[in-house]
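Q: Sequence plus the predicted model coming up.
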Amino acid sequence: MPSNQTIFPPWHFDHWRAVDDRVRGGSSISHLDKVDLKVQNPVKGEEETGARFWGNLDISTLGGAGFASQSYRYGPSPLRLPSLSYSGISISYLPDPKTHYTEKTPRDYTFVLKTTPTANIPKHPKTPGPPREAQLTYEVTFSLPHSSEEREEKREFRWNEFQATYRGRKIPEGDERWVPLDPGLIYELSIMCRSDFGKQHGDFGVVVTSIEAIRKETDVGLWSRLKGLWNWVVGLFGWSRGGVRLADEVNDEEKRLIA
């Protein structure tokens, strides 16, 4: 099975920016901090680093609405994960050891992709930026289990699982605002904790250990189709060993590549 492409880590913490509902007059706040994991990297020989996403989700200021997020912007060139090579995103995460979890603690988190450039990201992580123009985003949700176990969870999301969303509301296919996700042009990604219109609020925390792009497996069927085409060409023109490689030789080459 092909190895995935790691997007994070390294996390480049100085590139992340808070994009909380304060940009719309709210009071929520978020942070993204480095946390050393109790796992040794077999390649680098050092402890791996996770990202602690934490803060407070306030819903009183905006009348039941609210969100807190940390965003990473790519530019001027986007992150390119074309669907021909990648099938989706995987996210690995842990409960935050510094968060006191209760039945009311937010446990649902949103991973967000944007495929259009954004110019007005806040210049400093602690400073709210100017109001941002609403854009179509593509979102999936991952959740912490209601369990006291501090074990790592991993969720894999295929591209067709990302839901087109506008201002927190889902946009169905067929709506005039709907546009299909193009993972070959990712200009921004975010980790978000949102109220979901009043369903969760208060202090939150989660440790994200990695974000990866899922590589597609080698399409063995493609080799079979190429072999059939080659045999057809050889049979049509009657080429022999003196001119080009015969089908048996191509078959040996296929076996070598697939192995």
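A: Nice, I can see it.
Q: rest of the way, CA atoms for contacts and neighbours
A: Will do.
Q: gap between the closest residue to Thr61 other than its chain neighbours and Asp20?
A: Spatial nearest neighbour of Thr61, chain neighbours left out: Gly26 (5.5 Å); criterion: Cα to Cα, 6 or more residues apart in numbering. Distance from Gly26 to Asp20, counting by Cα to Cα, to the nearest Å: 8 Å.
Q: so what's the residue nearest to Thr61 up against?
A: Residues in contact with Gly26 (Cα atoms under 8 Å, 6 or more residues apart in numbering) are Asp20, Asp58, Ile59, Thr61, Leu62, Gly66.
Q: what do you get for Thr137?
A: If you count contacts by Cα under 8 Å, 6+ apart, then Thr137 has Val112, Leu113, Lys114, Thr115, Gln163, Ala164, Thr165, Tyr166 around it.
Q: cool, Ile91 as well?
A: Lys154, Arg155, Glu156, Val208, Thr209, Ser210, Ile211, Glu212.
Q: Which one (most neighbours) among these?
A: Counting neighbours by other Cα atoms under 10 Å, the top entry in the contacts of Ile91 is Val208, with 25 neighbours.
Q: Counting by contacts, list what the helix or strand hosting that one packs against.
A: Val208 is located in strand 202-215, with elements delineated by DSSP states H and E. Packing partners of strand 202-215 (3 or more Cα pairs under 8 Å, 6 or more residues apart in numbering; DSSP states H and E): strand 5-8, strand 47-57, strand 86-95.
Q: Of these, which is nearest Asp203?
A: Taking Cα to Cα, strand 47-57 is the member of those nearest to Asp203, at 4.3 Å.
Q: here comes the other one, which I'd like you to weigh against the first:
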Amino acid sequence: MFALPTLLFFFATGAAARPTQQLPLSASRLALFGGDVPWNASRWLAVDDRVRGGSSQSHLTAIPGSNSALFSGILDTKTLGGAGFASQRAVPTSSVSWDLSAWDGIELVTVKEDGKRYALNLMSDLGPRRPDGRVESTIEYKYSFDSNPAGAGAARSIQWADFSAFYRGRPVPDASPIDPARIAAISIMCQSYFAQQDGPFELEISSVAAV
């Protein structure tokens, strides 16, 4: 098992109330990606350690002939002296944030895994970019998991309480719990945990849903 501290530098502040995407309260399972909402790679943006001068790369590709997507790339630990991360981030299409307060958490269903450690991250706010192009950091809420080295996929039901607050890779134990009524972004990440893993990675994802 790897230690939880991570390297994320792309989140931003923003405390003002913002419009949220209103969703049907009666739905027992709300597809966010996959399932009833086909994967659209154009909705996902690479946020890799290249923003800090690193060399890691990530991609998210909808797999033709299936209703799944491949999160893949190369995790480099040499350029930044053991550090490294690669991630793909998505935001709502019709509003500033998702309102998922009617559900208990997130379900992540995978098809194929590779034994590496991944994280599902939720953000409440995204703010303006700095003059150098970077985005100001803010608290992220992270759920880390070890994928199956034998390759089989799994369904993981993640309660809101399972997401832990981090700021620039450090735990924030006194942070407020995540507010499911305001989810501004979702990201899938593979990171080095300071040289504990590197190289190619592949995670085939069937769906991400509120449950």
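A: Okay, I see it. Quick caveat: nothing in here was measured; it's all calculated off a predicted structure.
Q: Now the TM-score, please.
A: The pair, once superposed, lands on a TM-score of 0.79 when counted by TM-score structural alignment, normalised by the length of the second structure; 180 aligned residues with a Cα RMSD of 2.0 Å.
Q: And what about the residue nearest to Thr61 of the first structure, helix, strand or coil?
A: coil (DSSP: H, G, I helix; E, B strand; the rest coil).
Q: and if you look at Ala161 of the second structure?
A: With three-state DSSP as the basis, Ala161 of the second structure sits in helix.
Q: What's the local residue count around it?
A: 12.
Q: got it, and the one 4 residues further on?
A: Applying other Cα under 10 Å, we find 24 other residues in the vicinity of Ala165 of the second structure.
Q: From what I see, it and Tyr141 are in contact.
A: Yes - using Cα atoms under 8 Å, Ala165 of the second structure is in contact with Tyr141, at 4.5 Å.
Q: So for these two, which residues contact both of them?
A: What both Ala165 of the second structure and Tyr141 touch, as defined by Cα under 8 Å, 6+ apart, is the set Ile178.
Q: Which stretches in the first structure count as helices?
A: Using DSSP state H, the helices of the first structure run over 220-237, 247-258.
Q: wait, which of the ones you listed is closest to Pro145 of the first structure?
A: Closest of the helices of the first structure to Pro145 of the first structure is helix 220-237, at 37.9 Å (criterion: Cα to Cα).
Q: follow-up on the earlier one: which position in the second structure pairs with the residue nearest to Thr61 of the first structure?
A: Structural alignment (TM-score structural alignment) places Gly26 of the first structure against Gly54 in the second structure.
Q: and what of Thr141 of the first structure?
A: By TM-score structural alignment, Thr141 of the first structure lines up with Ser144.
Q: Now tabulate the helices of the first structure in JSON lines and tack on mean neighbour count and distance to Asp196 of the first structure.
A: Output for the helices of the first structure, formatted as JSON lines (neighbours: other Cα atoms under 10 Å; distance: least, Cα to Cα, whole Å):
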{"stretch": "helix 220-237", "mean neighbour count": "13", "distance to Asp196 of the first structure": "43"}
{"stretch": "helix 247-258", "mean neighbour count": "13", "distance to Asp196 of the first structure": "47"}
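Q: So which of those is nearest Leu37 of the first structure?
A: Closest among the helices of the first structure, once you apply Cα to Cα, is helix 247-258, at 36.2 Å.
Q: Which strands or helices does that closest one pack on?
A: Helix 247-258 of the first structure sits against helix 220-237, with contacts defined as 3+ Cα pairs under 8 Å, 6+ apart.
Q: what's the helix it packs on aligned against in the second structure?
A: Helix 220-237 of the first structure corresponds to no residue of the second structure when matched by TM-score structural alignment.
Q: Compute the inter-axis angle for that helix and helix 247-258.
A: Put simply, helix 220-237 of the first structure runs at 160 degrees to helix 247-258, going by axes from the mean of the first three to the mean of the last three Cα atoms, to 10 degrees.
Q: ok, Arg89 of the second structure to Met123 of the second structure distance?
A: For Arg89 of the second structure, the distance to Met123 of the second structure - Cα to Cα - is 10 Å.
Q: Oh, that last question was meant for Ser101 of the second structure, not what I typed.
A: As judged by Cα to Cα, Ser101 of the second structure and Met123 of the second structure stand 14 Å apart.
Q: So for these two, which sits in the more crowded spot?
A: Taking other Cα under 10 Å, Ser101 of the second structure and Met123 do not tie; Met123 has more neighbours (24 against 17).
Q: Residue in the first structure paired with that one?
A: Under TM-score structural alignment, Met123 of the second structure pairs with Lys114 in the first structure.
Q: For that match, give me its contacts.
A: Taking Cα under 8 Å, 6+ apart, one finds Gln135, Leu136, Thr137, Tyr138, Ile186, Tyr187, Glu188, Leu189 in contact with Lys114 of the first structure.
Q: And for Gln191 of the second structure?
A: Gln191 of the second structure is in contact with Thr6, Leu7, Leu75, Ala83, Gly84, Phe85, Ala86, Arg117, Tyr118, Gln197, Asp198, counting by Cα under 8 Å, 6+ apart.
Q: What is the burial count for Cys31 of the second structure?
A: Quick fix: residue 31 of the second structure is Ala, not Cys. Count around Ala31 of the second structure with other Cα under 10 Å applied: 18.
Q: Grab the nearest non-local neighbour of the residue nearest to the spatial centre of the first structure.
A: Residue closest to the average C-alpha location in the first structure (Cα atoms, centre = their mean): Ile89, at 4.8 Å. Of all residues not flanking Ile89 of the first structure in the chain, Ala213 sits nearest, at 4.7 Å (Cα to Cα, 6+ apart).
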